[in-house]
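Visitor: sequence unknown, structure follows:
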């Protein structure tokens, strides 16, 4: 089973290290982890995708909740949340292949963000199934490099928003 945790943490030095250290010490699996500033500069939002059985996932949530810098933790249910991921793909593409690759990018509303003599870099944001479908269509092309940000997400609506004074 996979679970997406959205953590609101104090923006203190080492907080991400302490959270990842907890996962490492307890041998918990991290599928992806993203962190970034929030609208309030005192806090950072960290999104962790982790996997395990129900007991392990419950233990992860309890252990993370105990950490000093963690202000709030939410389990983001897929049906009540919006998830996105960014990928950048560098593809070998000669002059003849550029239009084919660009056409595939257009179908997915991806952007060509850089072009070299023999390659293109394409940027795409979406859910994991969209990114997977895009990569499947690129199967016939040589992928030189691939970078993924990992999943980030927020719960839908305004009912579950934490306001900290």
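Guide: Arrived safely. What you are looking at is a predicted structure, and each value in this text was computed from that prediction instead of being measured.

Visitor: going forward, measure contacts between C-alpha atoms and count neighbours the same way
Guide: Noted.

Visitor: can you name the farthest residue from the center of the protein?
Guide: Within the chain, residue 96 marks the point farthest from the mean C-alpha position, 33.3 Å out by CA atoms, centre = their mean.

Visitor: name the element it belongs to?
Guide: Here residue 96 is covered by helix 95-107, with elements defined by DSSP states H and E.

Visitor: Then residue 133?
Guide: Using DSSP H and E, residue 133 maps to helix 128-137.

Visitor: ok, and here's another one to check against it:
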């Protein structure tokens, strides 16, 4: 066994010591009850862990279960700590690291408001069409587009809209699900 993977009296020795931070998407199944989101966020806040994206919604109404999708950028050691601490919260049923478990799908929705006047109006519409952005509101002065897809697609659309008169962006945060026949 490598010296850096020797037991130290802690379960954290199982993770190789590196300082390389990685982006991970965690899916957390919890009871849908008041205060659970505050407890999960408090866990991150109290330990100084940053949340890149957070979404939560009831997924099984009859069982009163909600799914929290959290995107974090952390070192492997910190990630192990996050998962273990989440699993210890009482209303948490399951914690899955979708990134580590293999193939998964992720999508995000954004509403993007852009100026739509003059010569740039046609270019704005052309680019929106190329990105399959839906027009959800249009006035003589502006458009609001709905864009769904991978975060990188949304980032690219926003970058292209900036010189055309980007006004405002609202993003939902990431929704993610594992591929294959098994559920959470």
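Guide: Sure thing, it's come through. Everything numeric in this text was worked out from a predicted model, so none of it was measured.

Visitor: Which residues are in contact with the equivalent of residue 27 of structure 1 over in structure 2?
Guide: For residue 27 of structure 1, the aligned position in structure 2 is residue 48, judged by TM-score structural alignment. Listed by CA atoms under 8 Å, 6 or more residues apart in numbering, residue 48 of structure 2 has no contact partners.

Visitor: buried ones in stretch 29-36 of structure 2?
Guide: Residues of stretch 29-36 of structure 2 classed as buried: 29, 30, 31, 32, 36 (neighbour count, 16 or more other CA atoms under 10 Å).

Visitor: now residue 112 of structure 1, nearest residue through space, not along the chain?
Guide: residue 122 (4.4 Å; CA to CA, 6 or more residues apart in numbering).

Visitor: Assign a three-state SS to the one you found, would you?
Guide: Three-state call for residue 122 of structure 1 (DSSP: H, G, I helix; E, B strand; the rest coil): strand.

Visitor: Near the aligned residue in structure 2 for it, how many other residues are there?
Guide: Aligned counterpart of residue 122 of structure 1 in structure 2: residue 145 (TM-score structural alignment). As a burial measure, residue 145 of structure 2 scores 21 neighbours (other CA atoms under 10 Å).

Visitor: quick one: contacts for residue 145 of structure 2?
Guide: Residue 145 of structure 2 sits next to 110, 111, 112, 113, 128, 133, 134, 135, 136, 137 when contact means CA under 8 Å, 6+ apart.

Visitor: distance of it from residue 33 of structure 2?
Guide: Distance from residue 145 of structure 2 to residue 33 of structure 2, counting by CA to CA, to the nearest Å: 34 Å.

Visitor: Quick check: residue 108 of structure 1 touching residue 134?
Guide: Yes. With contact defined as CA atoms under 8 Å, residue 108 of structure 1 reaches residue 134; the gap is 7.0 Å.

Visitor: ok, residue 76 of structure 1 touching residue 2?
Guide: No. When contacts are counted by CA under 8 Å, residue 76 of structure 1 is not listed as touching residue 2 (10.7 Å).

Visitor: In terms of neighbours, single out the busier of the two.
Guide: Neighbour count, other CA under 10 Å: between residue 76 of structure 1 and residue 2, residue 76 has more, with 20 against 14.

Visitor: And the aligned partner of the more buried one in structure 2, how close does it get to residue 64 of structure 2?
Guide: Superposed on structure 2 with TM-score structural alignment, residue 76 of structure 1 falls opposite residue 98. Noted for residue 98 of structure 2: a distance of 23 Å to residue 64 of structure 2, by CA to CA.
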